[in-house]
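*Asks:* After the sequence you'll find the predicted model.
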Amino acid sequence: MKSLKKTRRIQIIAVAAVALTLSTLLIGYAMRDGINFFRSPSQVVAEPPAPTEVFRIGGLVVPGSIVRGQSDTVRFHVTDGPAMVEVHYRGILPDLFSENEGMVGTGRLIDGVFQASEILAKHDETYMPREVMEALREQGEWRGPDPQSLPEPQT
């Protein structure tokens, strides 16, 4: 009788381990396209990601760099101080998007140009995304308060 209980226990543990491994693999597979890492322009220039990798880039829009093309195509440069990356975006920019202001874009780096699929801009005159503040502070360009001392943004 003891041997049967022990065998049953081992079977349950083995099935639970297989189920846990399978569910972890399925969750990882489902999330593979939903995870976007943030990079500053300096990081993108130093180690360009593969053209298939989707990531987020952020920094300040370089003054005088916004060029509006035909229809809804826009080109501009984003910087964190020491490095600059050209950004191409097709779509309608947020109302608060402007030069010398913080932005975060999602997209891919293709032939040295960031092809953005989404552009986010600050939502008021004092807001800047935490990732952008930290990247600017690391480069010595941030002049505001310490990003660690600021409260988390409300979503």
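*Replies:* It's in.

*Asks:* make it CA atoms for all contacts and neighbour counts henceforth
*Replies:* Noted.

*Asks:* Report the contact partners of the residue nearest the centre of the chain.
*Replies:* Central residue of the chain (C-alpha atoms, centre = their mean): residue 56, 2.8 Å from the mean position. Neighbouring residues of residue 56 by C-alpha atoms under 8 Å, 6 or more residues apart in numbering: 36, 37, 38, 39, 104, 105, 106, 107.

*Asks:* quick one: contacts for the residue nearest to the fourth one when sequence neighbours are not counted?
*Replies:* In space, not counting the residues next to it along the chain, residue 39 is nearest to residue 57; the distance is 5.0 Å by C-alpha to C-alpha, 6 or more residues apart in numbering. When contacts are counted by C-alpha under 8 Å, 6+ apart, residue 57 is found next to 38, 39, 40, 41, 104, 105, 106.

*Asks:* ok, second structure coming up, stack it against the first:
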Amino acid sequence: MNPIRRNRLIWIAALVAAAGIAAAMITYAIQRNITYLFTPSEVLRGETGAHARFRLGGMVSANSFQRAQGSLEAHFRVTDGDAEMPVVYTGILPDLFREKQAVIATGRMEGNHFVAEQVLAKHDETYMPKEVADKMGMAHKKHDVEIQAAAPMAETK
């Protein structure tokens, strides 16, 4: 084989190998940072991995919020209408965090409770993330709960 062709072939093979390694590293990094949204019912059915990091979405159950005096550790329960999941979070909760309001917590299961690393509360009166709204809508249909329509937004001229 001609030495020039051999050198070109070596360079092309090296570039293809480098591109393959870079693609594999990017895929691995993306997979580690993906967090799927699950409701308490899905978690209790075992649809999450044993040590997987995921988002838990639903409503904060009424009369479930507890915080020890002088502590940042909060305990509350998240429900989707079918099941409730106990959640433990250490930190400052968002200002809009309240019982009977939509919440998304990111974390993982430890035993029979969810340990949250981050808690996000709903933004305003009509906001709910699409994934949570879809899953809550299915629970509402299952339990024959009347769904309230959101107020239309006023148009500006």
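*Replies:* The structure has been received and is ready for your questions. Note that the coordinates shown come from a computational prediction; the quantities given were computed from them, not determined experimentally.

*Asks:* Got a TM-score for the pair?
*Replies:* Once superposed, chain against chain, the TM-score is 0.80 (TM-score structural alignment, normalised by the length of structure 1); 145 aligned residues with a C-alpha RMSD of 2.6 Å.

*Asks:* who wins for neighbours among the contacts of residue 56 of structure 1?
*Replies:* Using other C-alpha atoms under 10 Å as the neighbour criterion, residue 104 leads those with 24 neighbours.

*Asks:* burial measure for the residue nearest to it when sequence neighbours are not counted, as a count.
*Replies:* Closest residue in space to residue 104 of structure 1, ignoring its immediate chain neighbours: residue 58 at 4.2 Å, by C-alpha to C-alpha, 6+ apart. By other C-alpha under 10 Å, the residues close to residue 58 of structure 1 number 29.

*Asks:* circling back: for the residue nearest to the centre of structure 1, what is the enclosing helix or strand?
*Replies:* strand 55-61 (DSSP states H and E).

*Asks:* Provide the aligned range in structure 2 for the helix or strand following that strand.
*Replies:* Moving toward the C-terminus from strand 55-61 of structure 1, the next helix or strand (DSSP H and E) is strand 67-68. Under TM-score structural alignment, strand 67-68 of structure 1 corresponds to residues 66-67 of structure 2.

*Asks:* distance from that stretch to structure 1 after superposition?
*Replies:* On superposition with structure 1, the mean distance recorded for stretch 66-67 of structure 2 (mean C-alpha distance after the TM-score superposition for structure 1) is 1.0 Å.

*Asks:* What are the contacting residues of that stretch?
*Replies:* 73, 74, 75, 76.

*Asks:* quick check, nearest of those to residue 93 of structure 2?
*Replies:* residue 74 (8.4 Å; C-alpha to C-alpha).

*Asks:* excluding its backbone neighbours, what's nearest the closest one?
*Replies:* residue 67 (4.8 Å).

*Asks:* and that neighbour, how many neighbours?
*Replies:* 14.

*Asks:* Equivalent analysis for residue 76 of structure 2, please.
*Replies:* 19.

*Asks:* Out of the contacts of residue 56 of structure 1, list just those in strands.
*Replies:* In strands, judged by DSSP state E, the following of these are found: 37, 38, 39, 104, 105, 106, 107.

*Asks:* ok, the fifth one touching residue 58?
*Replies:* Yes - between residue 105 of structure 1 and residue 58 there is a contact under C-alpha atoms under 8 Å: 6.3 Å.

*Asks:* ranges for the strands of structure 2?
*Replies:* 37-38, 53-60, 66-67, 73-79, 84-90, 102-110, 113-121.

*Asks:* So which of those strands is the most surrounded?
*Replies:* Of all these, strand 53-60 has the most neighbours on average by mean count of other C-alpha atoms under 10 Å, namely a mean of 25.

*Asks:* angle of that one against strand 102-110?
*Replies:* Here the directions of strand 53-60 of structure 2 and strand 102-110 differ by 130 degrees (axes from the mean of the first three to the mean of the last three C-alpha atoms, to 10 degrees).
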